[in-house]
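J.: Task: produce atomic coordinates for the following.
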Amino acid sequence: MMALQDNEIRLLLVNELYSPGERPQMTFKVVSLNNPPPFVALSYVWGDLADTLPLGVGEHIITATRNLHHALESLTVSKKYQALWIDALCINQDDFEERASQVAMMGDIYSRAEYVLAFLSPQSDPFNMGLDFMEKTAQNPEMHFDPSLSPHLTVDAPRLAAFGLTASDPILQRSIIDFFGTPWFTRVWTVQEFLLARKVIFRCGKRTIDAEVVKKCCRSWIDHSKTCCWSGDQPRHGNTHGFIDTTWDNSSNLTLYTATLRMKPLMDMSSRGRLHSIDFLAAISLFRIRQCSDPRDRIYGFAGLYLSGIDIKRELQVDYQVSTALLFRNLAATLIEKSQTLDVLSHVLHESRIDKRVPGLPSWVPDWNATMNGRQHLLYTDRADRIRRCHASGDLGPGWAFSASGNVLIRGLQIGKVKAIAPGYPSSSKNSTFGGKETIDSWRRLAGLFETLPLEEGIQDSQDIAFQNALSGGFTWANESVDYPDAYKSWLEWFTSTNPGSLPVACKEITQEFDDLMHQTSMHRCFILTDNGELGFGPETTVEGDAIVILPGGKVPYVLRQVEVACQGTITYRLLGDAYINGAMAGEKARSGMSGFEDMFLA
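T.: Down below sits the predicted model:
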């Protein structure tokens, strides 16, 4: 291949003049990225690197994955794409210097392309019905997807002799789920390719759909699922979203609800002004459940997005000689030093449902390669975003002393120890027998509230108010149309009801909104009573005797577990996770206990 000069790229030119059945003629052309001709950048999943086929480009024979062959066959048959940029072909993969240079330019390449073509599948048939429904939803966002409401969306599939299909029909759900179940929606590298593009077109075989249409469709589903089309089911019924959260026989084990969640982070990041205002920590957490063959790419794969906070390319550099554990540790330390906050600690997840995969990490370092499902991910990202508004340590900065061993010397204020615990928000498992009433009863007993549920008007003593504050995690109630006590009462009636599906339509939005608040506070957590009588929620691994500590730079308290005492008397702790504790979230405890901060080690 001809060598590239500064700011040059290769384009793959496809000859239009070929007959059906012939292999298209392709050649390379070197152009300047300063003033390139119109070209389309391909976004795709490489596939199995061991499953390759030879590909002729001019005088060159290049090895390409079978998945890329499928993409090229699909694209060249249409004769629409005369100039393409494809990373595996247009970068000389055997020239390490060129590869490093071109990878550094990929942000500019995708942003200067006429549009980015996201290739999902060489087939159209499995997706046609779902694509029709998504296009119709985008055109009619006010229409319901719940077939019990009117007007609701329907779609026809004449080839299958199926007419008037609704979102509750398994055959339509499978088609939509299969679209979001394609590998493209699971990979780290496709994120920046989507976000940097001027325009994105999804392609399935012969069918295409504009990404803006997909976003409008998903926005409509999300809005309707929060209000009118919310089923009102309780977690003990398996989910709270009814038929849209039913698992059908599909290989990805997705539901219509969890499939939509795969699009939501892309929608959030690509909204106007959002891309360059979001910081690096928030970005990598939004796409934490995406996959990559090298776990270090969970960090390096976002280096081209020009995010706020830290310049990852300058602070850490892209270096594949560094181990995954050391990279994750260096990232956590850099985020703490540069932000002067402990926000990164809220991304440490030690729950039993999280499959951690990087050994040797200190307890204070997030395992970015840990796996979780879509529901857990949505809950965790919403919670991490909300707690940034808290100020448990006031204006105090972290001042951590890092060591090569991974242990850090810190100062902390112990504000209590865990005296008793109760289970958190009920599991969404269909095998769970712990319902809403049992949950509330156990929480109230722990809080010392033994009387019946306070649904009557006027019953609001200080203990009840403290209990309600604990349930909402102290988060501000943003809905100005309904008072917090009324929202709490509506939610409590639904949560403890034996017939939750009968919830009036007028109450659905406020109840679902409050339930979202409850999820963020208490799901995958346990209810806590401290030895000082304070209520709150902490990590589900919390046990009696664990310490509740405020750390300078932390916006929330943390639950620590003692592991050893050094000969000088300095205690070493292990971080379990962050917590909500009544009366500690706005700096009250930190201000009143300034003299109580003492040295401790965090392992």
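
J.: For the rest of this, base every contact and every neighbour count on C-alpha atoms.
T.: OK.

J.: give me the number of residues near Ala64?
T.: Using other CA atoms under 10 Å, Ala64 has 20 neighbouring residues.

J.: one more, for comparison:
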Amino acid sequence: MSSLERYHYTRLPDGPYIRILTIFPGGPSDPLRGELKLFNTDTDEDYEAVSYVWGDPSRSHEIVCNNKTLSLTASLEGALRRIRRANQPRRIWVDQLSINQYDLSERSQQVQFMNKIYRNATRVLVCLGEDSNTEAEEAFQLIRNLGQTFQDGESNEKFRIMNTEHLRDQPEAQWAPLKRLIALPWFTRIWIVQEIGTQAPATLYWGDSECDWDLICGVARHLTDFHHMRKHFGLRTTDIKYLYKRFVEPDRAGRHANRLSLMYELHRAAHCRLTDPRDRVFAFLGHYAVREGNPQLAAVRADYSKSVEEVYYDIAERALLGDPGKTLITLAVVQHPRLPSKTSDGSCARHLVDAMPLPSWVPDWREHESHILSEPTSSHRAHAGRPADLEIERAVKVLKLRGIKVDVLEACSDPIQQKEFHFDKSRRVLAIESLWREICGKTRFDLENRYLDDPNGDHAVFAYMQTLSSGGIATASWDARHYHEIDCEEWFAQGAAYLTAALADTGLVSAELKDKAVGGDLYKWTRAANGSASNRSFGRTARGRYVLGPKAMEKGDVVCVLFGGKMPFVLRPWDDGKFLLVGECYVHGLMQGEAIELLERGKIDEETFHIC
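T.: Below is the predicted model of the structure:
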């Protein structure tokens, strides 16, 4: 091959043109040969699209293309050999060869077509790599068996549950191949969200074995419903459930309403891996949340000549200004691992703010580690339906928002660790006890104290347990039943059951509260609290309100209800009357428009917050 001339790309013509590679047939040891040709995406010619992991970026292998050599990575070389047919050619689109990767302008232009490319493919060919431990067929056969089990139980829920419980009793080793399948790098690539998330059928190839993507997704959806079994075997089936048809527009009103926000989609993909931080945004430019609804987002083009900060700022500004629903989902996804403290020396603090790569109100997708509280489908309505009232001073990148200052934080905990509320009687001091004592200033758990000392208000312990679980009993971090949809006594029973079991023999739980625990499921509250509170801080305001907020919040921060925000927000007072956005929060007693009601009754005033 080395004696042949190197392949040189010619510039693509204007319009919806891509390059299609025809792989010539060959045997297992034959050199790779093919032909690259221009293709108009508006025509009806058939092709398949390849999805794979780049791996080592060095191009150490070659393919003879148009009688010239073209270098490619080892992973793509293996993928092409796997999908090459023995007796007939195969027409494919594959990014590494179909795009001139050394031309920034072409890369930017072709990214705009990628969703259309995968959407229009006759099939997506997913190459997972080599099956070095010879376990692919075991994994795929287990999936086929599970699919049959769940299919048999579709019309009989009792049958399905019995068979699923039987599956749980099987040896863990039997599940190991499936566990390793889901752990393969392909499943967390940022680009696969649009590559596999369309209506196009897909086949997964792992070594010499293959399996239908729809079958895998169907099994994953069923396994995700059985939380205990999924956790028992360490199966990350939620990653697969997330991917399924993620780029397909809902086919009826209200279905998958949480997918109508680009910022929410970027948040949900935070676990996905990438090499270029700009691809966190560019990989989603084909999503229908961009194409429809927000004209400012529809105008965004992938541009690899822009810095990461320019890309992140631009998408946040457009998402805020063009949001047809006038919501603050863009601010809800902001997460700061750290923020300058206002208790620092003034000049030093200003220096720290100046050194921040982005304004505090712009999500930095390089530092994203928690779920959000204001899920688009949640029932929280701190704004009472009042739309966002905002503008942006572009010259200084200051966001101006109308809202209400409600309270000031007086005490804050350290960040709550993951699984802090797992039921574990071996621990000497539980978080549920220490937060109650150190932040709320109480010792016993009983029904005597009322929240905010309001004789007609909620029990203080109810407000406490509800705040730690963000007001919901979760079935998954993005799918929760909120307390407005649940009988109050049923909800209270879950938290009371946890307190009764966790603090047994301590004398800290009153007999009346123990009675509330009858029929309660402590694990429901545990799951909800671990999902909501992990990586967040618990606090109390000057007026006694309980707050579950960002881990960066601290004493002196301001709790506000901003118009357009489903959740209240924590702001940090700064120089010249400006504020830093710390993040969203849950505040018991403010989640159903209570602050807006006070405003309308003339009890409090609205103001403009300048956020830098």
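
J.: What residues of stretch 350-366 of structure 1 count as buried?
T.: His350, Glu351, Lys356, Leu361, Pro362, Ser363, Trp364, Val365, Pro366 (16 or more other CA atoms under 10 Å).

J.: can you list the residues you listed in a markdown table and add distance to Val191 of structure 1?
T.: As requested, the buried residues of stretch 350-366 of structure 1 are exported to a markdown table (distance: CA to CA, whole Å):
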| residue | distance to Val191 of structure 1 |
| --- | --- |
| His350 | 26 |
| Glu351 | 27 |
| Lys356 | 23 |
| Leu361 | 26 |
| Pro362 | 29 |
| Ser363 | 28 |
| Trp364 | 27 |
| Val365 | 24 |
| Pro366 | 21 |
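
J.: out of those, who's nearest Ser522 of structure 1?
T.: Nearest to Ser522 of structure 1 out of the buried residues of stretch 350-366 of structure 1 is Glu351 (CA to CA; 12.9 Å).

J.: Who are the contact partners of Val188 of structure 1?
T.: With contacts defined as CA atoms under 8 Å, 6 or more residues apart in numbering, Val188 of structure 1 is in contact with Phe287, Arg290, Gln291, Cys292, Asp297, Arg298, Gly301.

J.: and which of the buried residues of stretch 350-366 of structure 1 is nearest Arg375 of structure 1?
T.: Minimum distance to Arg375 of structure 1 across those is 14.0 Å, recorded for Glu351 (CA to CA).

J.: returning to that earlier point: export the contacts of Val188 of structure 1 to CSV and tack on distance to Ser111 of structure 1, neighbour count and secondary structure?
T.: Output for the contacts of Val188 of structure 1, formatted as CSV (distance: CA to CA, whole Å; neighbours: other CA atoms under 10 Å; DSSP: H, G, I helix; E, B strand; the rest coil):
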residue, distance to Ser111 of structure 1, neighbour count, secondary structure
Phe287, 20, 21, coil
Arg290, 22, 22, coil
Gln291, 23, 18, strand
Cys292, 22, 15, coil
Asp297, 20, 18, helix
Arg298, 21, 25, helix
Gly301, 16, 19, coil
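
J.: Any chance of these in a markdown table with distance to Thr452 of structure 1 as columns?
T.: Shown next, in a markdown table, are the contacts of Val188 of structure 1 (distance: CA to CA, whole Å):
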| residue | distance to Thr452 of structure 1 |
| --- | --- |
| Phe287 | 43 |
| Arg290 | 45 |
| Gln291 | 48 |
| Cys292 | 52 |
| Asp297 | 53 |
| Arg298 | 49 |
| Gly301 | 53 |
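
J.: which of those residues does structure 2 keep?
T.: Compared against structure 2 with both residues aligned by TM-score structural alignment, their matches' CA atoms under 8 Å, these retain Phe287, Arg290, Gln291, Cys292, Asp297, Arg298, Gly301.

J.: could you list every residue that touches the alignment partner in structure 2 of the fourth one?
T.: The one in question is Cys292 of structure 1. The alignment partner of Cys292 of structure 1 in structure 2, by TM-score structural alignment, is Leu274. Taking CA under 8 Å, 6+ apart as the criterion, Leu274 of structure 2 is in contact with Arg189, Ile190, Arg280.
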